[in-house]
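Chemist: Here is my input, please return the structure:
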Amino acid sequence: MPYSGRCACGSVTLHITGEPIATRQCWCRQCQQIAAGGPTNNAIFKAEDVTIAGELAHNGWQAASGNTLTFHFCPSCGTQIFGQSSARSHLKTVRLGALDAGHGLRPAAVIWTEDAPEWASIDPSLENWPQQPPAPPAN
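Modeler: Presented below is the predicted three-dimensional model:
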């Protein structure tokens, strides 16, 4: 099933032709900072399956994993579109909020739970990782 999406102002659009390799909710401190204190919810796709139109801004920093994470967002409205790790440039981690409604995706795992605040509600039925899990398969 192809997926489509856009930023809040419509300046950036995306089209995804493949299925996600993984879907995750991330509670790392960087994700909490960009998600107003909560987690980010993401789908990991092969980079070649993701086409983006429109101008993106980006910012990067060193993550707790030791990798450089670069976050790509709309410079007009600030909507997060995707993140990419220096260790996995063949993958794009797309924010579920950037996808059009009705996409049907939801996290299958929760990562960096050791960084979650004490009030966080973490679904016990999902696979759970206190830190960074192993990389998803390249497929």
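
Chemist: C-alpha only now, for contacts and for neighbours.
Modeler: Fine.

Chemist: Gln33 should be in a helix, yeah?
Modeler: Yes - according to DSSP: H, G, I helix; E, B strand; the rest coil, Gln33 belongs to a helix.

Chemist: Another sequence for comparison is provided below:
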Amino acid sequence: MTAINWAALNAAAKAASEQAYAPYSQFPVGVAVQAESGNIYYGCNVENASYGATVCAERNAIAAAVVAGERKLSALLVYTPQRNLTPPCGMCRQVIAEFFQPDAPITSSNHLGEQQSWNVQLLIPDAFTPMYLAASAKINKDS
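Modeler: Okay, here's the model as predicted:
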């Protein structure tokens, strides 16, 4: 596995946050993910007047990696130009659990250079993952 390039992740996430479309919340977010291949992908939040149609930066960055053919991601960095360090929301945590190992680092940084880190297991313990679907399929076949 490639070493995590935190400086590149932070720079990409910061640049992505500058492209965020956040006219309602005024809360721009940029995210960068590093795949196991070493490639870095990024995304920003894109809000919508119909709030439910808003897509978070985390899901946009992960989608960019998936579009490029990546399936195994190794690190994620959330950047916000806010005083408070911001972890991913619940919906994003579920998507993160799909593509990252439980011990994968998730880091939040801000414009003050502060950082806080977690791992996937800490952010979403007992996540619903594909293993539960496989177990269900086996049970249904055995019935």
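
Chemist: After superposition, what is the TM-score?
Modeler: After superposition, the two chains reach a TM-score (TM-score structural alignment, normalised by the length of the first structure) of 0.27; 69 aligned residues with a CA RMSD of 5.2 Å.

Chemist: what's the burial count for Ser108 of the second structure?
Modeler: Ser108 of the second structure: 22 surrounding residues under other CA atoms under 10 Å.

Chemist: That one against Ser117, yeah?
Modeler: Yes - if you go by CA atoms under 8 Å, Ser108 of the second structure and Ser117 touch, sitting 6.3 Å apart.

Chemist: Now for the two: what residues contact both?
Modeler: When CA atoms under 8 Å, 6 or more residues apart in numbering defines a contact, no residue borders Ser108 of the second structure and Ser117 alike.

Chemist: same for the longest strand anywhere in the second structure, what does it pack against?
Modeler: Longest strand of the second structure, by residue count under DSSP state E: strand 73-80. On a contact count with 3 or more CA pairs under 8 Å, 6 or more residues apart in numbering; DSSP states H and E, strand 73-80 of the second structure meets helix 6-17, strand 30-35, strand 105-110.

Chemist: got the ones you listed as TSV, with distance to Leu133 of the second structure columns?
Modeler: Shown next, in TSV, are these (distance: least, CA to CA, whole Å):
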stretch	distance to Leu133 of the second structure
helix 6-17	32
strand 30-35	24
strand 105-110	25
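
Chemist: Give me whichever of these is most buried.
Modeler: Highest mean neighbour count among those (mean count of other CA atoms under 10 Å): strand 30-35, with a mean of 30.
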